[in-house]
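>>> my questions concern the predicted model and sequence given below.
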Amino acid sequence: MKEELKNIFLAGVGSAAYTYEKATELIENLIKKGQLTVEEGKELTEELKRTVKEKTEKVSAELKPLTKDDMAELLREMNFATKSELDELKRKIEELESKLK
């Protein structure tokens, strides 16, 4: 589960990086076509950097580490067996096996 959350976070960061890259290309093209001045392009690029950084920091701040209770709740929601349930099943299997002998 931790790996899945990590992958989701990395996908978000990758999307932000890709968006930044494409926006930068667009700004450069506008400058080349004369629709933006170099100074306006620099300002837009700096604003874009700030926005991406702020959004990335916000997402990072919202991701909190999973506590033991969080993990237990996730496992319950996913209907995983607990250690005590597995131990009980093991005990019952051993009991049935001993009756067969």
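Great, that's in hand.
>>> going forward, measure contacts and count neighbours with C-alpha atoms only.
Will do.
>>> chain center to stretch 8-20: distance?
The chain centre lies 10 Å from the centre of stretch 8-20; the measure is Cα atoms, centre = their mean, to the nearest Å.
>>> which parts of it are buried?
Going by neighbour count (16 or more other Cα atoms under 10 Å), the buried part of stretch 8-20 is 9, 13, 16, 20.
>>> how about TSV for those, with distance to M1 and secondary structure added?
Shown next, in TSV, are those (distance: Cα to Cα, whole Å; DSSP: H, G, I helix; E, B strand; the rest coil):
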residue	distance to M1	secondary structure
F9	12	helix
V13	19	helix
A16	23	helix
Y20	29	helix
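>>> pull the most distant pair out of the residues you listed.
F9 and Y20 (16.6 Å; Cα to Cα).
>>> now the helices for this protein?
Secondary structure of the chain (DSSP state H): helices at 2-32, 38-62, 68-77, 83-100.
>>> angle of the longest one against helix 38-62?
Using axes from the mean of the first three to the mean of the last three Cα atoms, to 10 degrees, the inter-axis angle of helix 2-32 relative to helix 38-62 is 170 degrees.
>>> could you say what helices and strands helix 2-32 packs with?
Judged by 3 or more Cα pairs under 8 Å, 6 or more residues apart in numbering; DSSP states H and E, helix 2-32 is in contact with helix 38-62.
>>> comparison target below:
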Amino acid sequence: MADIANGIAEAARTAFLAGVGAVAFGAEKTTEFVDTLVKKGELTVDQGKDLNRELTQKAKDTVNEAQDAVLRARLATMSPAEREAFADRARQIASDMNAKASEDAGATVDVEVEVEAEDGDAEAAE
């Protein structure tokens, strides 16, 4: 039974990755097409930007829906206890990543600068 569930989860994962690749390829080709229309004068630059934004949002929505479907398929193969352990592990990973991001954002760099003053400048500095 576990082999079947793992097979289903792997198939869903593969389908998801193929979908993400297709969306990325489609977004790239769409951007090229919109740029071509702008160059030909069939679209204004602003219309092209708006169209790109709209298409990018649709692509993101499609990827999010696919991610949700893969996650649901994976969770469907788990027992309630396994789902709870998975959720706990996901929360811990998210917490670790948030802590790391906070450390990186708050990191400071100490820099020592030595300044040599000429004799005349030493009196002015005092």
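Sure, I can see it. All figures in this text were calculated on a predicted structure; none of them were measured in a lab.
>>> drop the TM-score for these two in here.
TM-score of the superposed chains, computed with TM-score structural alignment, normalised by the length of structure 1, equals 0.61; 69 aligned residues with a Cα RMSD of 1.5 Å.
>>> and which of the buried residues of stretch 8-20 of structure 1 is nearest L100 of structure 1?
Closest to L100 of structure 1 out of these is F9 (52.2 Å), distances taken as Cα to Cα.
>>> what lines up with that closest one in structure 2?
Using TM-score structural alignment as the criterion, F9 of structure 1 maps onto F16 of structure 2.
>>> the residue lying closest to that match once chain neighbours are set aside and G19 of structure 2: what is the separation?
Closest residue to F16 of structure 2 apart from its sequence neighbours, by Cα to Cα, 6 or more residues apart in numbering: A66 at 5.9 Å. Remark: distance between A66 of structure 2 and G19 of structure 2 (Cα to Cα, to the nearest Å) = 8 Å.
>>> repeat for D3 of structure 2
24 Å.
>>> what residue lies at the spatial centre of structure 2?
Central residue of structure 2 (Cα atoms, centre = their mean): K60, 10.4 Å from the mean position.
>>> show me what contacts the counterpart of that residue in structure 1?
If you follow K60 of structure 2 across to structure 1 using TM-score structural alignment, you land on K53. Contacts of K53 of structure 1 were listed using Cα atoms under 8 Å, 6 or more residues apart in numbering, and none were found.
>>> which residues touch T67 of structure 1?
Contacts of T67 of structure 1 (Cα under 8 Å, 6+ apart): none.
>>> rerun that using 10 Å as the cut-off
E73 (Cα atoms under 10 Å, 6 or more residues apart in numbering).
>>> could you report the distance from it to E73 of structure 1?
Going from T67 of structure 1 to E73 of structure 1 by Cα to Cα gives 10 Å.
>>> please apply the same query to L89 of structure 1.
22 Å.
>>> give me the number of residues near L89 of structure 1?
For L89 of structure 1, the neighbour count with other Cα atoms under 10 Å is 12.
>>> any idea what it aligns with in structure 2?
That one, L89 of structure 1, aligns with nothing by TM-score structural alignment.
>>> so what's L89 of structure 1 up against?
83, 95.
>>> still on that earlier bit, thought A73 was touching the match of F9 of structure 1, still the case?
No - under the criterion of Cα atoms under 10 Å, F16 of structure 2 is not in contact with A73, lying 11.1 Å apart.
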